[in-house]
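> Quick one, structure for this:
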Amino acid sequence: MPVPDPAAPTPADVDVRPATVFEDVATLVGPRRPDATVCFCLSYRIGSTESRRLRGPARGERVRELCAEDPPPGVVAYLDGEPVAWAAIHRRADTSFATNRRIPHVDDVDAWSLWCLRVRPGYRRTGLTAPLIEGAVRFARDRGAPAVEAYPLDNQGERIDTTMAYVGTRTMFEQAGFTVAAATSSTLDGFPRVLMRQALDGS
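Next comes the predicted model:
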C-alpha cells in the first residue's frame, strides 16, 4: 500500500468524486477475500431481504451495478490519484432508513442519508474526514437533495471502537455544519446516536 505523506492534506489536495469506479470502492469497503460475506456497505443501501440473500462475490457484483447507476452509491475521496476514503450517501426514501424504527423521520423533507464514512488504513487522522463530508454533501446538493441527514454517535469525547466509528461522531458533523435535529433510540458501541441534518435549500 502506498505510504501517505506525513503532512496532513488540505481540502484542496483532496478530490471527492462520485463513486463510479467499482475497483476503487472495493479497495475501500470490499472484503479482503472475494468469497467473504460482509457488508460491502450494502446493509443500509438495499433491503434487508436482498442483503441477506447476496453471498460472497454476489455482493461485489451488486455494488458494481450500483456504481453504474445514476446516482452511484456514494463518493470516493482521492489523494494524489489514490482512493483513500469513502462515504455512502443516498436518498433516504430509497434506503432501509425509510423504515428504520430507531431513526425517526423529522418531517416530510425528502432528505438524503449519509451513513458511512471510511478512511483507508494508513491515511487515518490526516484530516480527510472534513473534505469527505463536504464532498458528500455537495454530491447530494448537485442531485437536488433539499437536506442531508447523518446518524453519528454522541460519544461526548469518549474513545470509540474504530470498527464502530463508521457512522462518525456528533462533533465531526457539527464541524461540517450539521445540527442535531432529533434524538434516536439507536445505539452503537454503547453510545446513543443522534439524527443530524444540514439543510441545502432553506428547509
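
> Going by C-alpha atoms from here, please, whenever you check contacts or count neighbours.
Fine.

> what does the top helix by length along the chain contact?
When the chain is parsed with DSSP state H, its longest helix is helix 129-142. For helix 129-142, contacts defined as C-alpha atoms under 8 Å, 6 or more residues apart in numbering pick out 11, 14, 16-18, 74-77, 85-87, 89-90, 112, 114, 117, 119, 147-148, 172, 175-176, 200.

> Return the subset of these lying in helices.
Met172, Gln175.

> Separate out the buried members of the contacts of helix 129-142.
Among those, those buried by neighbour count (16 or more other C-alpha atoms under 10 Å) are 11, 14, 16-18, 74-77, 85-87, 89-90, 112, 114, 117, 119, 147-148, 176, 200.

> now do the same end-to-end measure for stretch 119-133.
12 Å (C-alpha to C-alpha, to the nearest Å).

> Show the contacting residues for the closest residue to Val76 other than its chain neighbours.
Ranked by C-alpha to C-alpha, 6 or more residues apart in numbering and with sequence neighbours excluded, the top spatial neighbour of Val76 is Trp86, at 4.7 Å. Contact analysis of Trp86 by C-alpha under 8 Å, 6+ apart lists Val25, Leu28, Val29, Gly74, Val75, Val76, Ala77, Cys116, Leu117, Arg118, Val119, Leu132.

> farthest pair in those residues?
Val29 and Leu132 (15.0 Å; C-alpha to C-alpha).

> Which of these two has more residues huddled nearby?
Leu132 (28 against 20; other C-alpha atoms under 10 Å).

> how far away is that one from Glu50?
Leu132 is 28 Å from Glu50, by C-alpha to C-alpha.

> Another for comparison:
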Amino acid sequence: MGKAGGATSGIWRGTAEGGFIFMEVLIALPLLVMLLMGIMTLFFWCMRCYFINLADEELVQEVQGAFAQVMEDALRGEAIEQTGHKEQSFAIISKADPLGKHTSKEEKRSDGKFVITYGLHTMAGTKKLIRGDQLEAPLTGDHALARVTIEELWAEADGSCPGIYKLHIMGRSEVTQHAYTLESAVYLPGP
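Just a heads-up that it's a prediction; the model follows:
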C-alpha cells in the first residue's frame, strides 16, 4: 500500500508523456504571439485607414464649404475682378443690399457698392482661404487631425460669353496628399 498511495508522480517519469505540458507551452506560445501580433497589425492598419478616411472627408468638407461661401457671394454680385495686391485673389463686386444686411467683412466703395475679397494667406505653413481681411477666421485649414492647404484659387471672366465667370478652387490634404478640386461658373448680368 505504500507504493500505490504516493506514486502518481512516478507514473509519468520514464515514459513518453513526461514533458507533454512543457511541449504544449512551447508550441502554443509562439502561435499565441503570432496571433496577437496579427490582431495588433490589423488594429493599427484599421486605425490608419480611419485617419486617412477622416483626413479625406475633412478635405472634401472644407473645400466644399469654402466654395459654397464663394459661390453664394458670387451669385449676389455684379462682377468679379482680379486683385493685384495678392497672389491668387479676387474681389466680388455686389450691389447695395436694400435691407442693409451686409456684414463687416465687406468693404463699401464710394459708389455705394460692396466689395468682398477672397485670397490665400499662409498661416503656420498652411495656405488658407481668407474672406475679406479676416485673418483670424480663415474659411479652411483649421482641423487639427487633417490640415487642408488651398493650392489654387481663381476666378476669371469667360472671354467668349460676357457675364460668365469661372470659379476654381483646389485643396490638398497635408496628411494624405490627396487633392480635391471644384469648378463652377456663374452668370452675372452686370450693373
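
> Quick check: TM-score for this pair?
Once superposed, the chains reach a TM-score of 0.26 (TM-score structural alignment, normalised by the length of structure 2), with 84 aligned residues with a C-alpha RMSD of 5.2 Å.

> Please flag which of the buried ones among the contacts of helix 129-142 of structure 1 sit within strands.
14, 16-18, 74-77, 85-87, 89-90, 112, 114, 117, 119, 147-148 (DSSP state E).

> Who are the contact partners of the nearest residue to Arg64 of structure 1 once chain neighbours are set aside?
Nearest non-adjacent residue to Arg64 of structure 1, counting by C-alpha to C-alpha, 6+ apart: Phe22, 5.3 Å away. Applying C-alpha under 8 Å, 6+ apart to Phe22 of structure 1 gives the contacts Val63, Arg64, Cys67.

> Share the number of residues neighbouring the last one, please.
A count of neighbours around Cys67 of structure 1, defined by other C-alpha under 10 Å, yields 21.

> Check the burial of Ile48 of structure 2 by counting its neighbours.
No Ile there; residue 48 of structure 2 is Arg. 12.

> Would you mind stating the distance between it and Val148 of structure 2?
18 Å.

> cool, Ile52 of structure 2 as well?
Using C-alpha to C-alpha, Ile52 of structure 2 is found at 13 Å from Val148 of structure 2.

> higher neighbour count, the two?
Per other C-alpha under 10 Å, whichever of Ile52 of structure 2 and Val148 has more neighbours is Val148, with 30 against 18.

> I'd guessed that one sits against Leu59; true?
Yes: counting by C-alpha atoms under 8 Å, Leu59 is a contact partner of Val148 of structure 2 at 6.0 Å.

> Measure how buried Ala140 of structure 1 is and give me the count.
That count, for Ala140 of structure 1 with other C-alpha under 10 Å as the rule, works out to 24.

> and if you look at Arg53 of structure 1?
Neighbours of Arg53 of structure 1 (other C-alpha under 10 Å): 10.

> again, but for Phe22 of structure 2
10.

> same thing with Ser185 of structure 1?
Neighbours of Ser185 of structure 1 (other C-alpha under 10 Å): 11.

> Mind telling me what element it is part of?
Using DSSP states H and E, Ser185 of structure 1 sits within strand 179-188.

> Summarise which helices and strands that strand is packed against.
The contact analysis (3 or more C-alpha pairs under 8 Å, 6 or more residues apart in numbering; DSSP states H and E) places strand 179-188 of structure 1 against strand 191-199.

> orientation of the strand it packs on relative to strand 112-119 in degrees?
Relative orientation of strand 191-199 of structure 1 and strand 112-119, computed by axes from the mean of the first three to the mean of the last three C-alpha atoms, to 10 degrees: 120 degrees.

> mind listing what's buried in strand 191-199 of structure 1?
Buried-residue list, strand 191-199 of structure 1, by 16+ other C-alpha under 10 Å: Pro192, Arg193, Val194, Leu195, Met196, Arg197, Gln198, Ala199.

> ok, longest helix in structure 2?
Ranking each helix of structure 2 by length (DSSP H) puts helix 20-75 first.

> pretty sure Met196 of structure 1 contacts Glu149?
Yes: the pair Met196 of structure 1 and Glu149 passes the contact test of C-alpha under 8 Å, sitting 5.5 Å apart.

> Name the residues of stretch 48-63 of structure 1 that come out as buried.
Buried residues in stretch 48-63 of structure 1 (16+ other C-alpha under 10 Å): Ser51, Leu54, Arg59, Gly60, Val63.

> go on, stretch 129-139 of structure 1?
Those buried within stretch 129-139 of structure 1 under the rule 16+ other C-alpha under 10 Å are Thr129, Pro131, Leu132, Ile133, Gly135, Ala136, Val137, Arg138, Phe139.

> Relative to Glu61 of structure 1, how far out is the last one?
Looking back up the chat, that one is Phe139 of structure 1. Taking C-alpha to C-alpha, one finds Phe139 of structure 1 at 23 Å from Glu61 of structure 1.

> same deal with the fifth one?
In this structure, Gly135 of structure 1 and Glu61 of structure 1 are separated by 25 Å, where distance is defined by C-alpha to C-alpha.
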